[in-house]
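[1] Turn this into a model:
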Amino acid sequence: MMRSLFSGVSGLKNHQTRMDVIGNNISNVNTTGFKSSRVNFEDSLSQTLTAASQASGTTGGTNPKQIGLGMKISAIDVNFKDGSVQSTGINTDLCLSGNALFVVKQGNQTFYTRNGAFNFDAEGNLVNAEGLYVQGYMNASATEHNSINTNGATSSIQIRAGKTMPSSSTQIANYINNLNASAATIKSVTATDSNGQAVTPPDPCTVDGTNIAAAVLTMSDGTTQTVTTGTYKIGNSIPLSTTVKVYDSLGSAHVVPITVEKTAANEWMAKLAKGTITEEDGSLTTLTMADATIKFKDSGAYESGSAVLNLTYSQGNGAAPQKVNITFDKLTQYANSSTINAEADGYASGTLDTVTIDESGTVVGTYTNGVLRKEAQIAVAQFTNAPGLTKKGNSLYVESNNSGTPNIGTAASFGATITASALEMSNVDVAEEFSNMIITQRGFQSNSKIITVSDEMLENLINMKR
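    This next block holds a predicted model:
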């Protein structure tokens, strides 16, 4: 008789625990990055009245006679499936999907979280709502802007407002895109002087506005073109005007004019348009560059050709003499429009303007000089058994004996994804929780009825003596 009472009590107690878990799930239905839990039951000990017997020659075997002694909780599991992505529009909010957690620190203690509601504090530290430091990989290089070493130890991410970037002088310029293989060439040149009188032009003919004020070019395609400036050679195409922006050692920009013209089949020439530049401050920049022959294969692919541009600055500028290597290996020559353009490295000094976090978890700084710099890479941790982590409150977890040790890296290295300007919603399924609530309530009521009926039976037994 007493066994049923104890079984009923165990049912009441453990169904109450299950209701506590359900209540906690529902209360966190809107908690960022919250992972719901579930309660699993199992039967408790059983009292054996008669053990099982083996079959004999005259009788068959019999099953054991056992009376259960109630139930108990076998586990309270954490469901680590991803929650839905909720867009927030705040660029420091991050939604993490997949088997990974953000890493945050308080002193020497490390915590893990799925709540990616981060922001920068007054010192430029990336922190969560409790002020714990978000961990990642900082870009320690003064010159490398496009990559971050993620093989070392993590550290707190700190990006101070007003951070400056030193200037970088130009070292190389690359010409890209296409030169028109069908470009028309000059067949003949007629010229007039400043008085409008016809003159016999030299070859090449330089139109300077005085000795030769204008020239009419007759092209191989039958068209004519009147020009009032520039140098033109019979058999060559009309020069294409390009510029290379060169930054000196002090970060000042200098625009160098270079022309490119076709000289033969599959062959072009690049040369300086002038030897000196008068800068806005009145200083002079002296330019030297040997004419460069650019050759292409019959397929239109680049074959050979390069140049070295030397710049010498007048004393008023103060910058050091400079050499810029010019390459043409990214050019093609197809029968299409000429779209040649020069891309050069180097930049002026700048101040950090804005900070954003992209889809890979990279913190990108935009500077006033137009340069984008990868400032840091947010780190994530992966556990073999993430549900084995211990909850510490404030949406934080710590490592446990059964979680495994954390593997720290980037989201991409673990197959996880980060959605910027968004947060992960709770993965609580309210409909499922309500269904579980009803089932738990009925289980609790049933166990309470066991206690009530057992009490009545005991009362009847006592009344037999009266």
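[2] contacts, neighbours, all on C-alpha from now
    Noted.
[3] gap between whichever strand or helix holds residue 423 and the chain center?
    In this assignment (DSSP states H and E), residue 423 forms part of strand 422-424. From the chain centre to the centre of strand 422-424 is a distance of 16 Å (Cα atoms, centre = their mean, to the nearest Å).
[4] What's the first helix or strand after that strand?
    That would be, after strand 422-424 and using DSSP H and E, helix 430-463.
[5] What lies in contact with the strand holding residue 423?
    32-33, 82-91, 93-97, 114-117 (Cα atoms under 8 Å, 6 or more residues apart in numbering).
[6] again, only using 6 Å
    32-33, 83-88, 93-95 (Cα atoms under 6 Å, 6 or more residues apart in numbering).
[7] Kindly report the same for stretch 257-270.
    Contact with stretch 257-270 is made by 236-237, 239-243, 271-273, 291-296, as judged by Cα under 6 Å, 6+ apart.
[8] compare with the first, here's sequence two:
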Amino acid sequence: MLDSIYVGMSGLSAFSKGLQTISNNVANMNTPGFKTSTPQFEDVYYGQRFARNTPGAPALMPYGSGVDYGYASLNMSQGDIRNSSGQLDLAIQGNGFLTLLDGGTPRYVRTGQFTAGTDGFIEDAVSGFKLAALDLSGKPVPISMTDRQISAPKATSVVKFTDNLSPGATDFSIPDVEVYDATGGKHKLTIAFSPDSSIMPGRWKVTVSDEKGLPVTESSLQFVGGIVMPGADTIDLTLTSADAPPLTLKLDFSNGVTNFSAGSTSTLRMADQDGYAAGTLTTMSINDAGQLEFQYSNGKTDHTDSIAIANFADPQQLIQTGKGLFDASHASPPAYGASGRDGAGRLLSSSVEASNVDLSREFGQLILIQRGFQASSQVVTTANEMIMQLFQMRGQS
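    Predicted coordinates for the structure are as follows:
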């Protein structure tokens, strides 16, 4: 009967630990990226005693000594994906884990709320570990925001024009042609055209003036058969400024500029120019390649390497350590991939993965554990009563 008490006590202990697991699941129902655990119980056979000596029967037979709390198996099913207000918040739709670097030690999460740290690296707001991307060799390395807050300016080198300059027009000008110097300063040019057929038919005089109306250069264009004469379809000029180095650029009329008669109406216009001002970071998002992409106020973009997504052959080998982190020190090394490739899920920006806690399932488990605990308690009570009866019988005898 003492053995029965110990068996009942093992049940009380095991079901208490199971209750702790269920309680932890319920408590984390609103924790982003949390994965529930399912209690797993194991029968216990400590001793052996002789079995009946019958033909074919074993000489020894183990006897049950109760139950033990074996382990808690992780439920790796995906939680709901929810939108968030953080531009650097990330979630994975599908398989895989985001990789964080704790110094040189990798940690893994299913979701993360990231910020730009004081050292310029992108780090998890909860743990402080650095988000990793894949370098050219496929190794996870921390992502740096250094030099990504500003998009450097680029000086204009070529201004391209297109459409028609009608020979029926006496004078024509294109105002407010914007170009940029090496410091990102913007300059507005006016380009005036006037027919000059005194030397040769189809010739036009071209005068370039700055925003103050001062002439910068004078040159000419020669049309033959309605198109600009090859080899004479560009004009070089240099702008000077007190705030920037001299800007040398080229006006290019070789791309579809024509000289066909259209009365007094000309449609010649600037098609493109390759310079731009400095830009400040406006938004961040994940592109189709799984890269963190930066958009700037000057219309330019930049991006990091592809964010590292780790795939494990057996995610059950991971250990949940708190703060949404998983430890993989006892698991087989993961295979790294990018968003939507190599078996990895798709990265979603401005999103977080909610907990996968199912309250109805947890309450069902809670009822089963409660009944098990009550039954084990009843076993202990009954065994204790039987022992007391023995003591009473001994006293009566």
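[9] Just the buried residues of the contacts of strand 422-424 of structure 1.
    Buried subset of the contacts of strand 422-424 of structure 1 (neighbour count, 16 or more other Cα atoms under 10 Å): 32-33, 83, 85, 87, 93-95.
[10] I'd like to know which of the contacts of strand 422-424 of structure 1 is nearest to residue 155 of structure 1.
    Nearest to residue 155 of structure 1 among those, counting by Cα to Cα, is residue 94 at 18.4 Å.
[11] Map the closest one onto structure 2.
    Using TM-score structural alignment to pair residues, one finds that residue 94 of structure 1 aligns to residue 90 in structure 2.
[12] Surely its match is in contact with residue 114?
    No: counting by Cα atoms under 6 Å, residue 114 is not a contact partner of residue 90 of structure 2; they are 7.7 Å apart.
[13] just curious, which of the contacts of stretch 257-270 of structure 1 is nearest to residue 102 of structure 1?
    residue 243 (47.1 Å).
[14] helix/strand/coil for the closest one?
    With DSSP: H, G, I helix; E, B strand; the rest coil as the basis, residue 243 of structure 1 sits in strand.
[15] For residue 319 of structure 1, see how far away the closest residue to it other than its chain neighbours is.
    Using Cα to Cα, 6 or more residues apart in numbering and skipping residues adjacent in sequence, the residue nearest residue 243 of structure 1 is residue 257, 4.5 Å away. To residue 319 of structure 1, residue 257 of structure 1 is 20 Å away according to Cα to Cα, to the nearest Å.
[16] same question, residue 346 of structure 1
    Using Cα to Cα, we find residue 346 of structure 1 at a distance of 14 Å from residue 319 of structure 1.
[17] Residue 191 of structure 1 too?
    The gap separating residue 191 of structure 1 from residue 319 of structure 1 is 42 Å, by Cα to Cα.
[18] which parts of stretch 20-37 of structure 2 are buried?
    21-22, 25-26, 28-29, 31-37.
[19] okay, the residues you listed in CSV with distance to residue 171 of structure 2 and secondary structure next?
    Listed next are these as CSV, based on distance: Cα to Cα, whole Å; DSSP: H, G, I helix; E, B strand; the rest coil:
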residue, distance to residue 171 of structure 2, secondary structure
21, 85, helix
22, 85, helix
25, 80, helix
26, 80, helix
28, 76, coil
29, 74, coil
31, 71, coil
32, 68, coil
33, 68, coil
34, 72, coil
35, 74, coil
36, 78, coil
37, 81, strand
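[20] out of those residues, which one sits closest to residue 339 of structure 2?
    residue 33 (18.0 Å).
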